[in-house]
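> Predicted model, plus sequence, below.
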Amino acid sequence: MQLVFATNNLNKLKEVQAIVPPHIKLLSLKDIACNEDIPETQSTIKGNAIQKAEYLKTHYGYDCFADDTGLEVHALNGEPGVYSARYAGPQRNAEDNTKKLLAELQPKSNRSAQFKTVIALHINGKLHTFTGLCKGEITTEKHGEGGFGYDPVFKAEGYDKTFAEISLTEKNKIGHRGKAVAQLVEFLNI
């Protein structure tokens, strides 16, 4: 089986490839010569994932899946949410986003948050969605060198280390994307 994963983010691709069984060959956007920016104009994480999968299916014809992920912080009324990648501006800089998040939370005592990933799968002419959540909290400063995005400031419930301090294998077991991909794999294996 061959599926296009609608991403050029090598970190995401690496995370997902570590979960998907070898009989499912993943292709990236680069592999299918998709160089344009795929629209993400929806107001929800699920809406963006669906929009990206439908765009790929319509314009390239491949069976595919797309994900969208957001960090939802309770004290910030769910922000940055759907705007997580561009929280500090259109430059989509993880360092800037993290700095802004820590500054916004500085006066707050409630630091609870959750990562949410929605995967939209377009296969055999049908659309399916899978959602993964990981609850936790935002630390007061960055810890760790691994991961990407908000990983250095997110600590999952029951853990004393951030996502940037744990292994990719461990993150895939407890993390939002790992949970959503596990549902995708289970569905594909039926």
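Now that the structure is in, tell me what you want to look at.

> CA only for contacts and neighbour counts going forward, please
Will do.

> any chance you could map the strands in the chain?
With strands called from DSSP state E, the chain shows them at 2-5, 25-27, 64-73, 80-81, 112-123, 126-138, 154-156.

> Included below, for side-by-side comparison, is a second structure:
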Amino acid sequence: MSAHLPLKQGSRLVLASHNKGKLAEFATLLAPYGVEVVSAGELNLPEPDETALTFEGNARIKAEAAAKATGLPALADDSGLCVSALGGAPGIYSARWAGPDKDFAGAMRRIEEGIDGDEREAWFISVLCLAFPDGATECFEGRIDGTIAPEPRGAAGHGYDPIFVPEGETRTFAEMSDAEKNAISHRARAFEAFRKECLG
């Protein structure tokens, strides 16, 4: 364990994201531990180029940039959907497949068009990276396996949730309540690993 850990009550943590929904999610998750969360967006930090070829690499780029800019510990998340029939794509390019207009309906059609036959195995990955101003980092990965539904179902969730059916379920993520999804999701699993190591 890093000499910086666990984070102390009253710590201030930068969430290296401009996504208000993600900020609200992490603020709620961290509230019981007395950790105050402020977002990169609130601090007007620029978004760094995600040039790495792995989820961990991109999470580290975002976390290190925020920690360096603010002098505070920073937490970043990089996540995406990987489809076996597409050789693991869209993977780290999951958001980019939806384009600047966030057209996830189009991205989901592209996935369906790329699946040939019955190979519908898929998985979601989330990597959380915690970076400190002195350059120290800790990364935590969560993964959930499942299959791609033949067509989108459900109105909850976001992104690729309407086509992902987690293992042991018949419903897509988008057909579940937030509480149900958050109990089993890739991000929840990554956060649990982070919690055990970083929050004491």
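Nice, I can see it. Since we're looking at a predicted model, the values are computed, not measured.

> Mind checking the TM-score on these two?
Here the superposed chains carry a TM-score of 0.91, computed using TM-score structural alignment, normalised by the length of structure 1; 188 aligned residues with a C-alpha RMSD of 1.7 Å.

> Format the strands of structure 1 as a markdown table; extra columns: distance to A103 of structure 1 and mean neighbour count.
What follows is the strands of structure 1, written out as a markdown table (distance: least, C-alpha to C-alpha, whole Å; neighbours: other C-alpha atoms under 10 Å):
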| stretch | distance to A103 of structure 1 | mean neighbour count |
| --- | --- | --- |
| strand 2-5 | 34 | 20 |
| strand 25-27 | 38 | 17 |
| strand 64-73 | 13 | 25 |
| strand 80-81 | 13 | 20 |
| strand 112-123 | 15 | 24 |
| strand 126-138 | 12 | 18 |
| strand 154-156 | 15 | 26 |
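
> Same list (these) but as JSON lines, adding distance to F163 of structure 1.
Below are the strands of structure 1 laid out as JSON lines (distance: least, C-alpha to C-alpha, whole Å):
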{"stretch": "strand 2-5", "distance to F163 of structure 1": "23"}
{"stretch": "strand 25-27", "distance to F163 of structure 1": "24"}
{"stretch": "strand 64-73", "distance to F163 of structure 1": "13"}
{"stretch": "strand 80-81", "distance to F163 of structure 1": "18"}
{"stretch": "strand 112-123", "distance to F163 of structure 1": "11"}
{"stretch": "strand 126-138", "distance to F163 of structure 1": "10"}
{"stretch": "strand 154-156", "distance to F163 of structure 1": "6"}
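
> Nearest to T41 of structure 1, out of those?
strand 64-73 (11.6 Å; C-alpha to C-alpha).

> Structure 2: matching residues for that closest one?
Mapping strand 64-73 of structure 1 onto structure 2 (TM-score structural alignment) gives residues 74-83.

> Quick check: the matching stretch compared with structure 1, mean distance?
Averaged over the aligned pairs, stretch 74-83 of structure 2 sits 0.7 Å from structure 1 after superposition, using mean C-alpha distance after the TM-score superposition for structure 1.

> show me the contacts for the equivalent of A63 of structure 2 over in structure 1.
In structure 1, the residue paired with A63 of structure 2 according to TM-score structural alignment is A53. Contacts for A53 of structure 1 (C-alpha atoms under 8 Å, 6 or more residues apart in numbering) come out as 6, 64-66, 120-122.

> roughly how far apart are the aligned partner of D161 of structure 2 in structure 1 and I24 of structure 1?
Superposed on structure 1 with TM-score structural alignment, D161 of structure 2 falls opposite D151. From D151 of structure 1 over to I24 of structure 1 the distance is 27 Å, taken as C-alpha to C-alpha, to the nearest Å.

> Could you check which of those two is surrounded by more residues?
Taking neighbours as other C-alpha atoms under 10 Å, D151 of structure 1 and I24 compare with D151 leading, 23 against 14.

> Assess the claim that that one and F163 are in contact.
Yes: D151 of structure 1 is within contact range of F163, at 4.7 Å (criterion: C-alpha atoms under 8 Å).

> still on that earlier bit, tell me which of the strands of structure 1 sits nearest to Q42 of structure 1.
Nearest of those (C-alpha to C-alpha): strand 64-73, 10.7 Å.

> helices or strands next to that closest one in the packing?
strand 2-5, helix 45-60, strand 80-81, strand 112-123 (3 or more C-alpha pairs under 8 Å, 6 or more residues apart in numbering; DSSP states H and E).

> could you give the angle of that strand to strand 126-138?
Interaxial angle of strand 64-73 of structure 1 relative to strand 126-138 (axes from the mean of the first three to the mean of the last three C-alpha atoms, to 10 degrees): 30 degrees.

> how far off helix 45-60 does strand 64-73 of structure 1 point, in degrees?
160 degrees.

> quick one: contacts of strand 64-73 of structure 1?
Strand 64-73 of structure 1 has contacts (C-alpha under 8 Å, 6+ apart) with 3-7, 45-46, 48-50, 52-53, 56-57, 78-85, 111-123, 177.

> and with 6 Å instead?
3-6, 45, 49, 52-53, 78-79, 81-82, 84, 113-122 (C-alpha atoms under 6 Å, 6 or more residues apart in numbering).

> Skip the chain neighbours and tell me the closest residue to the equivalent of G117 of structure 2 over in structure 1.
In structure 1, the residue matched to G117 of structure 2 (TM-score structural alignment) is K108. Closest residue to K108 of structure 1 apart from its sequence neighbours, by C-alpha to C-alpha, 6 or more residues apart in numbering: A75 at 7.1 Å.
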